[in-house]
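A.B. asks: this one's structure only:
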């Protein structure tokens, strides 16, 4: 009986420490040191939450920059890659369909389509495009909105994020932030 009481007390203490004290302490420290990240890196426009800087959103219509394709259909509860091998018939078929869709949407695209416009990311939620992927959409958006191509390219350049520490990763553009800036131009 004595051993049972010791085990019960230890369980209660560990539950309080690990289940309540530790999560509250780490949340408190995160809120103080990294408040924006602790809240989900939310982007607000005119006081309204537009989305998270960390998650891709689907944008439809000719007058918006379109995000990278999502294997999870932009459903945040279903994060996943395609799991299809690059040489598989399924992957080749899906890529060809996406290429045809991109060409149909962007008549002036030509033969060189940036890879990130037709491939999905590992998580299915990559919020960024390459500057080339964004610039490939400029003629379509310019035609739909009446905003000059020069203004749109300038907008992309203004929102391009360089390599981390100058050497890691690739230059990129956050599509949500770019579309918010585009909405402000309209």
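C.D. replies: In hand now; what should we look at? Everything quoted here is computed from the prediction, not taken from an experiment.

A.B. asks: can we go C-alpha only for contacts and neighbour counts from here?
C.D. replies: Will do.

A.B. asks: so what's the residue count around residue 30?
C.D. replies: Residue 30 has 15 neighbouring residues, counting by other Cα atoms under 10 Å.

A.B. asks: for the closest residue to it other than its chain neighbours, which residues are in contact?
C.D. replies: Leaving aside its sequence neighbours, residue 30 sits nearest to residue 38 (Cα to Cα, 6 or more residues apart in numbering; 5.9 Å). Shown in contact with residue 38 (Cα atoms under 8 Å, 6 or more residues apart in numbering): 27, 30, 31.

A.B. asks: another one to put next to it:
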């Protein structure tokens, strides 16, 4: 009985120590570091715009996709993940449905649809598309907004980031920032 009580005390002490370390100290340290080194990202990279009347409005996160479906906007990747094999029949069917949607959405565009417009990202909430996917949509946006294609490309260029450290990853266009700029908010 005495051994059981001693073992129970040790288990309880270990539980308290691990709770304090992993539940209070570690999250506290990570929060302080994140708020100090990466405050914008740690707070969700929220894009807040001050309106003409002086009020502020949050429009979304620069790091999490927003869904746009109107023709006057740049449209991002499909939302949600599927965990389907790239060569599965289900994935093939989804891609075909998305290709058909693009053809009905923008029937004047006979260019090849970039792959990132018909496949979801690994996270399902990728806020960026490739420059090719943005270029695919330029003529439609220009037509819908009665702007020149040059003006649309200038806005897209402004919100296109290059490769990380000049060699890692691919260039990316932030869909939310382009659309806010198209609306004259950025």
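C.D. replies: Received it, and whenever you're ready, just let me know what you need. Treat the numbers as computed from the prediction; the structure is a model and nothing was measured.

A.B. asks: quick one on the thing from earlier: so which of the contacts of residue 38 of the first structure are in helices?
C.D. replies: 27, 30, 31 (DSSP state H).

A.B. asks: the last one corresponds to which position in the second structure?
C.D. replies: Going back to what we said before, that points to residue 31 of the first structure. Alignment note (TM-score structural alignment): residue 31 of the first structure maps to residue 35 of the second structure.

A.B. asks: what's near enough to touch its match?
C.D. replies: 42, 43.

A.B. asks: how near is it to residue 25 of the second structure?
C.D. replies: 15 Å (Cα to Cα, to the nearest Å).

A.B. asks: likewise for residue 179 of the second structure?
C.D. replies: For residue 179 of the second structure, the distance to residue 25 of the second structure - Cα to Cα - is 41 Å.

A.B. asks: which residue, neighbours along the chain excluded, lies closest to residue 69 of the second structure?
C.D. replies: residue 75 is the one closest to residue 69 of the second structure (Cα to Cα, 6+ apart), at 6.4 Å.

A.B. asks: cool, residue 171 of the second structure as well?
C.D. replies: residue 162 (4.3 Å).

A.B. asks: run a quick neighbour tally on residue 64 of the second structure.
C.D. replies: Residues near residue 64 of the second structure, counting by other Cα under 10 Å: 18.

A.B. asks: what sits against the alignment partner in the first structure of it?
C.D. replies: Per TM-score structural alignment, the equivalent position to residue 64 of the second structure in the first structure is residue 55. Residue 55 of the first structure makes contact with 125, 126, 127, according to Cα under 8 Å, 6+ apart.

A.B. asks: can you list the neighbours in contact with stretch 106-124 of the first structure?
C.D. replies: Contacts of stretch 106-124 of the first structure (Cα under 8 Å, 6+ apart): 67-74, 79-82, 95, 98-99, 102-103, 129-130, 132-133, 136-137, 139-140.

A.B. asks: quick one: the strands in the second structure?
C.D. replies: 46-50, 56-61, 128-129, 160-161, 172-174 (DSSP state E).

A.B. asks: brilliant, that's me finished.
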